[in-house]
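Trainee: heads up, no residue letters with this:
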């Protein structure tokens, strides 16, 4: 079945990406393609949960740090239907530690996924969206409030990569606005996902959440709602901007 619109979500089978997939799934004529790296069983389980005959959900393994795999991901989206939206949720966070312990190899890994990989996904999306006349073509990049805060003593490399995402978002948005493509980013704060375990602090959201102005950590649903709005016609005049989803942090 050729669909009316396809949305690609990188990092789409866990954390915020999976939350966005759940929020977008189930609309007749809309297909989702979820990129993921590593956990095939989790991807299959999410597809089984969300897939519908009139709103198919597919998953494909893709390391966004590999340009060839990025190209294959978007070719798979082409086979489903015209690309209408991209959510760049794939990202990595390495263990907390002081700045002087961050090696050149770690910098290269973090930037390859969080910046270069995201940029290559944006490139593939723009190449496809630029020739469309649909009014609601949009790219949403997942940034982080750490882009403002700096993550001193924890993961300055991650914070720096997310600051690059915000700058990329602004520049790309201005470049493609005349083509009717909107580009925005969302900066989550303390969100209760497993990414904190990747940084070596699995209880971080539960520990730090009550210290936030709203007295709790955020949920993936909090972020997914903002992403879904930015993809929707309700945000038709919103581009080149970043929305904080931080509970006031």
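Mentor: All right, it came through fine. In this text the structure is predicted, and so the values were computed from the model without any measurement. Numbering: from 1, shown residues only.

Trainee: only C-alpha atoms for contact and neighbour calcs from this point on.
Mentor: Will do.

Trainee: Please name the nearest non-neighbouring residue to residue 146.
Mentor: Among residues not flanking residue 146 along the chain, residue 159 sits closest, at 5.0 Å (Cα to Cα, 6 or more residues apart in numbering).

Trainee: List of residues touching stretch 88-107?
Mentor: Applying Cα atoms under 8 Å, 6 or more residues apart in numbering, the contact partners of stretch 88-107 are 9-12, 16-17, 36, 64, 110, 113-114, 118, 121, 139-142, 152-158, 195, 198-201.

Trainee: Also stretch 31-48?
Mentor: Contact with stretch 31-48 is made by 3, 5-13, 18, 21, 24-25, 55-63, 73, 77, 80-81, 90, as judged by Cα under 8 Å, 6+ apart.

Trainee: related to what we said a few turns ago, thought the residue nearest to residue 146 was touching residue 165?
Mentor: No - if you go by Cα atoms under 8 Å, residue 159 and residue 165 don't touch, sitting 9.8 Å apart.

Trainee: So for these two, which sits in the more crowded spot?
Mentor: A direct count of neighbours by other Cα atoms under 10 Å for residue 159 and residue 165 places residue 165 higher, at 25 against 22.

Trainee: ok, and for the strand or helix carrying the more buried one, which residues are buried?
Mentor: Using DSSP states H and E, residue 165 falls within helix 156-176. Using 16 or more other Cα atoms under 10 Å as the test for burial, helix 156-176 gives 156-166, 168-170, 172-173, 176.

Trainee: For the protein, identify the residue most remote from the centre.
Mentor: Distance from the C-alpha centroid of the chain peaks at residue 100, with 28.5 Å (Cα atoms, centre = their mean).

Trainee: If you count neighbours, what's buried in stretch 68-76?
Mentor: Applying a neighbour-count criterion of 16+ other Cα under 10 Å, one finds 69, 70, 71, 73, 74, 76 buried in stretch 68-76.

Trainee: Included below, for side-by-side comparison, is a second structure:
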């Protein structure tokens, strides 16, 4: 039976790189997106052109209704999920905490935290041996910001990723006996479009000299770590974090 992977926020950046690498390694892939349908369709087209199996499904992970629908569509079109990458995440314009309002905080937390919980819940209901599943793996895309704090820029984003870290630890212990492994990657300073969302597209170039490796990372480097955590090579690994921040 073919492994089935859902990647939230899979149309661009780390998500797109992970989708392509997973498909090349034999996964049937659902590329979830919120608004970027052309980008998601392009990822699917690239996968299918190479002989892989992939679909694009729209869903806002902050919406419980959307998340339930996403997993049901994957059930119908690809089969029950055996792997989940909680990659969807947002940040907003750089600012100090004293300038943030509740609307901004709620948007960040709804996508980055609630979305990860909801997707994990639906995956567990399909993977867990308690529910007749055959097991599986979940990888949460956290951030080195969860331990660095992102002072003066994105403390709210960093805090949301701290919650994702705690989810990873707690959930890994909760479902370890049900043949589900839960791990996380903590990337930072990766060359993706997310920096433009914060108002500084060139952020990685600005700070690269402060990174011990003196460069930003590439989405494909993060994807490789994610695929290792999903694979049988990591069969005794759960509740673990892989740092991808160039030494920071």
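Mentor: Alright, I've got the coordinates. Since we're looking at a predicted model, the values are computed, not measured.

Trainee: what range in structure 2 does stretch 5-15 of structure 1 sit on?
Mentor: Using TM-score structural alignment, stretch 5-15 of structure 1 corresponds to residues 3-13 of structure 2.

Trainee: re the thing from before, structure 2: which residue goes with the residue farthest from the centre of structure 1?
Mentor: For residue 100 of structure 1, the aligned position in structure 2 is residue 98, judged by TM-score structural alignment.

Trainee: quick one: secondary structure of its match?
Mentor: Under the three-state scheme (DSSP: H, G, I helix; E, B strand; the rest coil), residue 98 of structure 2 adopts helix.

Trainee: The helix holding residue 165 of structure 1 - contacts with which helices or strands?
Mentor: Using 3 or more Cα pairs under 8 Å, 6 or more residues apart in numbering; DSSP states H and E, the elements in contact with helix 156-176 of structure 1 are helix 104-111, strand 138-142, helix 146-149, strand 182-188.

Trainee: The same query, at a cut-off of 6 Å, please.
Mentor: helix 146-149 (3 or more Cα pairs under 6 Å, 6 or more residues apart in numbering; DSSP states H and E).

Trainee: Average offset of the helix it packs on relative to structure 2?
Mentor: For helix 146-149 of structure 1, the mean deviation from structure 2 after alignment is 0.5 Å (mean Cα distance after the TM-score superposition for structure 1).

Trainee: Would you check how far apart the spatially most central residue of structure 1 and residue 143 of structure 1 are?
Mentor: The C-alpha lying nearest the average C-alpha coordinate of structure 1 belongs to residue 89 (Cα atoms, centre = their mean; 1.8 Å). With distances taken as Cα to Cα, to the nearest Å, residue 89 of structure 1 is found 8 Å from residue 143 of structure 1.

Trainee: Kindly report the same for residue 23 of structure 1.
Mentor: In terms of Cα to Cα, residue 23 of structure 1 sits 19 Å off from residue 143 of structure 1.

Trainee: Map residue 217 of structure 1 across to structure 2 for me.
Mentor: Aligned partner of residue 217 of structure 1 by TM-score structural alignment: residue 216.

Trainee: Residue 48 of structure 1 now?
Mentor: With TM-score structural alignment as the criterion, residue 48 of structure 1 lines up with residue 45 in structure 2.

Trainee: Confirm residue 7 of structure 1 sits in a strand?
Mentor: Yes - judged by three-state DSSP, residue 7 of structure 1 forms part of a strand.

Trainee: what's the neighbour count on it?
Mentor: 27.

Trainee: for residue 83 of structure 2, same thing?
Mentor: Residues near residue 83 of structure 2, counting by other Cα under 10 Å, number 26.

Trainee: pretty sure it contacts residue 139?
Mentor: No - using Cα atoms under 6 Å, residue 83 of structure 2 is not in contact with residue 139, being 8.1 Å away.

Trainee: List the contacts of stretch 68-83 of structure 2.
Mentor: Identification of contacts with stretch 68-83 of structure 2 by Cα atoms under 6 Å, 6 or more residues apart in numbering yields 3, 4, 5, 136, 137, 138.

Trainee: quick one on the thing from earlier: quick one: buried residues of the host helix or strand of the match of residue 48 of structure 1?
Mentor: In this assignment (DSSP H and E), residue 45 of structure 2 forms part of helix 37-49. For helix 37-49 of structure 2, a neighbour-count test (16+ other Cα under 10 Å) marks 37, 39, 40, 41, 43, 44, 45, 47 as buried.

Trainee: what's the answer for stretch 227-246 of structure 2, then?
Mentor: Across stretch 227-246 of structure 2, burial judged by 16+ other Cα under 10 Å covers 227, 229-230, 237-246.

Trainee: what's in contact with it?
Mentor: 137, 169, 172, 181, 182, 183, 184, 185, 186, 187, 188, 213.

Trainee: picking that back up, mean shift between the helix holding residue 45 of structure 2 and structure 1?
Mentor: Mean for helix 37-49 of structure 2 is 1.5 Å (mean Cα distance after the TM-score superposition for structure 1).

Trainee: by contact count, what packs against the helix or strand that that helix is followed by?
Mentor: Note on helix 37-49 of structure 2: by DSSP H and E, the next helix or strand toward the C-terminus is strand 53-58. Packing partners of strand 53-58 of structure 2 (3+ Cα pairs under 6 Å, 6+ apart): strand 28-33.

Trainee: Just give me the mean distance for the strand it packs on relative to structure 1.
Mentor: Strand 28-33 of structure 2, aligned to structure 1 and superposed, deviates on average by 0.5 Å (mean Cα distance after the TM-score superposition for structure 1).

Trainee: Just want the angle from that strand to helix 37-49.
Mentor: Between strand 28-33 of structure 2 and helix 37-49, the angle comes out at 170 degrees (axes from the mean of the first three to the mean of the last three Cα atoms, to 10 degrees).

Trainee: which residues of structure 1 does strand 28-33 of structure 2 align to?
Mentor: Alignment of strand 28-33 of structure 2 against structure 1: residues 31-36, by TM-score structural alignment.

Trainee: what about that stretch, distance to the chain center?
Mentor: Here the centre of stretch 31-36 of structure 1 is set off from its chain's centre by 12 Å, with Cα atoms, centre = their mean, to the nearest Å.

Trainee: got it, and stretch 43-58 of structure 1?
Mentor: 19 Å.

Trainee: same question, stretch 124-137 of structure 2
Mentor: Averaging C-alpha coordinates over stretch 124-137 of structure 2 and over its chain gives two centres that are 20 Å apart (Cα atoms, centre = their mean).

Trainee: start to end distance for it?
Mentor: Using Cα to Cα, the end-to-end distance of stretch 124-137 of structure 2 comes out at 9 Å.
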